[in-house]
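Colleague: Coordinates only, no sequence provided:
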């Protein structure tokens, strides 16, 4: 689990399942998944199965603004413990390249240090 993602205890208990799904959703412009790009800021899961994801993008003009929230919703609803998904898009704090994981940096050919 990334240390830069705020995650509550209920979501943490199934974080492996959540991360697996998020790593299958790519930003089509960059060619890397939204998890390793550092787009995910917060994950919470209520007792009733309502999952809330707080996410950002590289910018307001990002093509994936239209498709990614729906992809997140569809993917996470495949997890038994999640019955409903709400995706909140935020612009503060602004996304920075420093949020890209070490794996993501290697995959994109960026110095991993």
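Modeller: In hand now; what should we look at? Because the structure is a prediction, the values reported are computed rather than measured.
Colleague: can we go C-alpha only for contacts and neighbour counts from here?
Modeller: Will do.
Colleague: Work out which residue lies at the spatial centre of the protein.
Modeller: Note on the chain: the residue nearest the mean C-alpha position is residue 40, at 3.6 Å, using C-alpha atoms, centre = their mean.
Colleague: dump the residue contacts of that one.
Modeller: Residue 40 sits next to 5, 34, 53, 54, 55, 56 when contact means C-alpha atoms under 8 Å, 6 or more residues apart in numbering.
Colleague: try this one side by side with the last:
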């Protein structure tokens, strides 16, 4: 579902405790970003497909939207970039939008399902 762990090809040069803190802080920042039409944050909705933290602490986020025609499609990547970029210790942030695979409700966390009453 949405248990996004840092994706690395090789072992990270970042000390494990710092990587864990940084990942937690980035996830917390992602949870401050909401689709204005849905009262659940984008992380719990399962819109974050990948979070990659490089050794230099640059961050890449692959994300999607609930639908390609989402009215905030042009703005949301900027919101995500700003949120992640505000985390202390993060370098440059790159947000990539993808629709492969397409988002569906199975990506939502239990928290999102409860909030939206979608069981």
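Modeller: Yep, it's here. Remember, predicted model here, so these are calculated numbers, not experimental data.
Colleague: coming back round to it: and the residue nearest to the centre of structure 1, what pairs with it in structure 2?
Modeller: Counting by TM-score structural alignment, residue 40 of structure 1 lines up with residue 48 in structure 2.
Colleague: distance of that match from residue 97 of structure 2?
Modeller: 10 Å (C-alpha to C-alpha, to the nearest Å).
Colleague: How about residue 33 of structure 2?
Modeller: 15 Å.
Colleague: where exactly do the strands run in structure 2?
Modeller: Taking DSSP state E as the test, the strands found in structure 2 are 48-53, 59-63, 93-97.
Colleague: Surely residue 56 of structure 2 touches residue 91?
Modeller: Yes. Contact criterion C-alpha atoms under 8 Å: residue 56 of structure 2 and residue 91 qualify, at 7.0 Å.
Colleague: Neighbour count: these two, which is higher?
Modeller: The residue with more neighbours, out of residue 56 of structure 2 and residue 91, is residue 91; 17 against 13, by other C-alpha atoms under 10 Å.
Colleague: I'd like to know how far the more buried one sits from residue 31 of structure 2.
Modeller: To residue 31 of structure 2, residue 91 of structure 2 is 19 Å away according to C-alpha to C-alpha.
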